[in-house]
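[1] build me a model from this:
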Amino acid sequence: MILRDRAARALLASTALLGIGMGVYLLALGQLLFRFTGGPAAFALILTLQGIGAICVLPFSGPLVDVLDSRHVYVLCSVLRAVVVCGVAVMALADVPGAVPLIGVGVVLLAVFDNVQRAALFKFTAWHVDAGHRARLNGLLNVAIQAGALSGMALLGVMLLWTSLPVALFVDGLVSLASAALMIAARPTGAEPRRPLTGTVLRAALPGTFRDWNGMFRRYRGEGVVLAMVVLCAADFVFQASLSTLVVPLVNENYGGRGQYVSVFEGVFALGMVASSLFLRYTVRQRLLPLWAALQAAAPLVLTATDAPPLQMAAVFVAGAANLNSVTWLITTLQEHAGAEEKGKMASVRLLSIGVGTVALMPLIGHATAVSLGTGFLTVSAVAVAFTVLSVVVAARYRPRDPSADLPLPGERTSPVPS
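    Below you'll find the predicted structure:
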């Protein structure tokens, strides 16, 4: 059983704590920016900057993670995240003039650390979890994040009864440090490809990065369906980000601006993911991928077609369940498809797609929402429909990779990687 594995337990607990921090951070940041600017456009812009940060770092994060210990990288990113979040809290607490641009800088740094950490998580799971348990663990990791986010949202609601949004961000920083401590204590079995970080390795980093990426793209150049899967990874993230962006004006317009309803909507989405996790062995299927994409496309239509809270909550719940099934299948399949020394780079390609999708689509959604809330939801649905069409192609055409593809290409030199 997967929970008997000490490394898996530590990873789940650490991820849950990060989820708590994310729940506090996203809601607190969204409300801070709404308070500073009076509209949702700033939050959409911040998410766009987050995507830009991801795009800048991801060409280098995958090769970096591939040659380093994934657990050490994960821990360092948690510590650096705590430092930056506390810096944002200080700016908000001191009411620094021009705080919004400075917060944008902090968000870019957080995107850098977050995406390097996600690449490390991808590699750690691929190397230290049995292949038969990998889909289950990927589902549980997403549930841990969402359950943690649900707890973080509830925690934020309680904290705001006696303290302020900046103080809540300080709590998020402490949670990130606790997450790092859990992974420090983990002792995974087995070795993973890595090299000592010597001066020689650093001097060869840039040419080595280009060489590694070239070798990977040569392997996958005839597999357009894999590229389509990578693009679909952006769909799941953009959908979540869009709901987080639109839920604040939705509550402001239909629920009297009562902040607790923001937590309720985000919590219902997380509950949908948690409930769906109980059935992953039946629902994480290639042929069901278009269904999960279509359900996400339908949810914004329900949110704009009715003001009835039960129907709106049901739509968000179903969207959360569909989102988990889609992202679990995509992550697990990409982990299995990547070559032995390409786990980190495959994670980077996936996260790069998320960054590009965020930069390309979030300004469009922010602009549409500035026209009207209904226009914003219709735009999200239209984007999701386009991704649904792509998911039909993936479900029909993807075939698992032949393990012999891990053999070197003709004329390609390989060398053992010391562990």
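[2] use CA for all of it now, contacts and neighbours both
    OK.
[3] residues in contact with stretch 262-277?
    Here stretch 262-277 makes contact (CA atoms under 8 Å, 6 or more residues apart in numbering) with 27, 139-140, 142-143, 146-147, 149-150, 153-154, 157, 244, 247-248, 251, 313, 316-325.
[4] cool, and stretch 203-216?
    By CA under 8 Å, 6+ apart, stretch 203-216 touches 60, 63, 342, 345.
[5] among those residues, which are in helices?
    Among the contacts of stretch 203-216, the residues falling in helices (DSSP state H) are 60, 63, 345.
[6] for the closest residue to the last one other than its chain neighbours, give its distance to residue 77.
    What sits nearest to residue 345 in space, not counting adjacent residues and going by CA to CA, 6 or more residues apart in numbering, is residue 62, at 4.0 Å. As judged by CA to CA, to the nearest Å, residue 62 and residue 77 stand 14 Å apart.
[7] run this one through as well so I can compare:
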Amino acid sequence: MWRHRTARTLLLSIALLGIGMGVYLLALGQLLYQLTGSPQGFALVLTLQGVAAVCVLPFTGPLVDALDSRRVHIVCSLGRAVTVAALAVAGLTRPPGAVIWIAAGALLLAVFDNVQRAALFKYTAWHIEPSDRARLNGLINVAVQIGALSGMALLGLMLVWTSVATALLADTAVALAVAALVLGLPAQRTEEPHHPAASVLRTALPLTLRDWREMSHRYRGDLAMLGIIVLCAADFVFQSSVSTLIVPLVAEHYDGQGQYVSLLEAVFALGMIASSPFTRHTQRRALLPLWCALQAAAAVALAATPHPAAHFTALFVAGFANLSSLTWLITTLQTRAGPREKAKMASLRMLSIRLATTALMPLIGHFAALSLTGGFLTTAAVMLLFTTLATLTVTRPPTPGTPPPAEPRAGLLARPK
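    Prediction:
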């Protein structure tokens, strides 16, 4: 796979996105903690991002399915670069209502991020052979985590000589680099013919209603598929909870030493990376409840003890389980989606994530404000609910009459040109 230019370019661009996200999430979390003195500020921003995504995702799938996914990806990268630069300026100048301005920028980033992910999901589904998707999806998530580790390390170095707000500009540079890389990808000869952007935008609402109606008819009554879509939220709710609770965890048990924020997040990312070599063993339907249960157990361990060794072990195990679950769910959705449903399936996945984040993060943030232990135990309870759903989903066979759809013809990885 590494011999193929398209795969290499995708993985490199995703690693760069991971660097930008590693810098952005940690820097934004610390900036909001400085401005508000509470983890609720970051939890609120995550909630608002969920609201923005819920509003835009019903249109995202049909639009991306009708457009050139590579061009959509590039436009989103450029939009991200401009928005993060504006957030950095707001953090440096701290105008009246700075938190509101930062929240508004985070809302716009949520729009760009979700559209970009739908474009990546579609591009991968069209250009990667079905037999290679689990492997590439695992490598994609490893690339994200390696990038995130690099971003965390970069942020730690930058904070030695600059402010958190200035560090956000690193994400701007990364987004511009991603746009340049994706611009160099091969022409998309294997995708369904797309329509001019102006034509699609003029017919956005009728197109959206028609496409969702057709898709809902196709999967009507397939409860196993519905369970898989809902379960896509589990891993991201856990990740968001970790990001929210890491700063107060360090404040309570590590004397507020900022480097431990990066270190603990890095251990979680290392756990995700460690699962990649075992893809052939972890990508089994029957193991899905185990991955959810391990994340619940990790949250209990983080609540139960102040010892660093227990924190590191719990986060490593949680990262391993998180990526194992995430990879299986993405690969299954890419395989089950029809040729004209790739981006819409990505939208359903992200809509599930955002709805769950919007509903659950205020709850977790509320209990985290009362006590750190309460925040982690609430996270554990949420993951136990997802474990129950995973058990019901994997024991239920696919509904008759909704077999996996035919796959698109071989992509670039199957026949290198």
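[8] find the residue at the geometric middle of structure 2.
    residue 236 (6.5 Å; CA atoms, centre = their mean).
[9] what's the match for that residue in structure 1?
    Taking TM-score structural alignment, residue 236 of structure 2 has residue 237 as its aligned residue in structure 1.
[10] excluding chain neighbours, what is closest to its match?
    Excluding the flanking residues, the one nearest residue 237 of structure 1 by CA to CA, 6+ apart is residue 354, at 6.6 Å.
[11] surely that neighbour is in contact with residue 239?
    No: using CA atoms under 8 Å, residue 354 of structure 1 is not in contact with residue 239; the gap is 10.8 Å.
[12] mean distance between stretch 176-184 of structure 1 and structure 2 after superposition?
    Its aligned residues in structure 2 lie a mean 0.8 Å from stretch 176-184 of structure 1 after superposition (mean CA distance after the TM-score superposition for structure 1).
[13] mind listing the helices for the stretch 151-300 of structure 2?
    Per DSSP state H, counting those that start in this stretch, the stretch 151-300 of structure 2 carries helices over the ranges 164-167, 169-183, 197-202, 204-218, 223-253, 259-275, 279-282, 288-304.
[14] of these, which is nearest residue 94 of structure 2?
    helix 164-167 (9.7 Å; CA to CA).
[15] so which elements touch the closest one?
    helix 5-36, helix 69-93, helix 130-161 (3 or more CA pairs under 8 Å, 6 or more residues apart in numbering; DSSP states H and E).
[16] what packs against the first one?
    Counting contacts by 3+ CA pairs under 8 Å, 6+ apart, the secondary-structure elements packed against helix 5-36 of structure 2 are helix 40-66, helix 130-161, helix 164-167, helix 169-183, helix 223-253.
[17] so what's the gap between the first one and the chain middle?
    Offset of helix 40-66 of structure 2 from its chain centre (CA atoms, centre = their mean, to the nearest Å): 12 Å.
[18] how close does it sit to structure 1?
    In the superposition against structure 1, helix 40-66 of structure 2 averages 0.5 Å from its aligned positions (mean CA distance after the TM-score superposition for structure 1).
[19] now do the buried residues in that helix.
    If you call a residue buried by 16 or more other CA atoms under 10 Å, then helix 40-66 of structure 2 has these buried ones: 40-54, 56-66.
[20] cool, and the last one?
    Along helix 223-253 of structure 2, the positions that meet the burial threshold by neighbour count (16+ other CA under 10 Å) are 223-225, 227-250.
[21] and of the helices and strands packed on helix 5-36 of structure 2, who's closest to residue 308 of structure 2?
    helix 223-253 (8.4 Å).
[22] could you double-check that residue 77 of structure 1 lies in contact with residue 110?
    No: using CA under 8 Å, residue 77 of structure 1 is not in contact with residue 110; the gap is 9.0 Å.
[23] how close does residue 361 of structure 2 get to residue 341 of structure 2?
    29 Å.
[24] looking at the two, which has the bigger crowd around it?
    residue 361 (25 against 21; other CA atoms under 10 Å).
[25] ok, the more buried one - contacts?
    43-44, 46-47, 237, 240-241.
[26] from residue 289 of structure 2, how far off is it?
    Separation of residue 361 of structure 2 from residue 289 of structure 2 (CA to CA) stands at 22 Å.
[27] quick check: closest non-adjacent residue to residue 295 of structure 2.
    residue 318 (4.8 Å).
[28] could you do residue 138 of structure 1 as well?
    residue 328 (6.0 Å).
[29] over to residue 192 of structure 2?
    Distance criterion CA to CA, 6+ apart; nearest residue to residue 192 of structure 2, sequence neighbours excluded, is residue 340 at 7.5 Å.
[30] surely that neighbour and residue 191 touch.
    No: Residue 340 of structure 2 lies out of contact with residue 191 (CA under 8 Å); the separation is 9.3 Å.
[31] the helix or strand hosting the residue nearest to residue 237 of structure 1 to helix 205-220, inter-axis angle?
    Residue 354 of structure 1 is located in helix 343-371, with elements delineated by DSSP states H and E. When axes from the mean of the first three to the mean of the last three CA atoms, to 10 degrees is applied, the directions of helix 343-371 of structure 1 and helix 205-220 differ by 90 degrees.
[32] thank you kindly, that will do.
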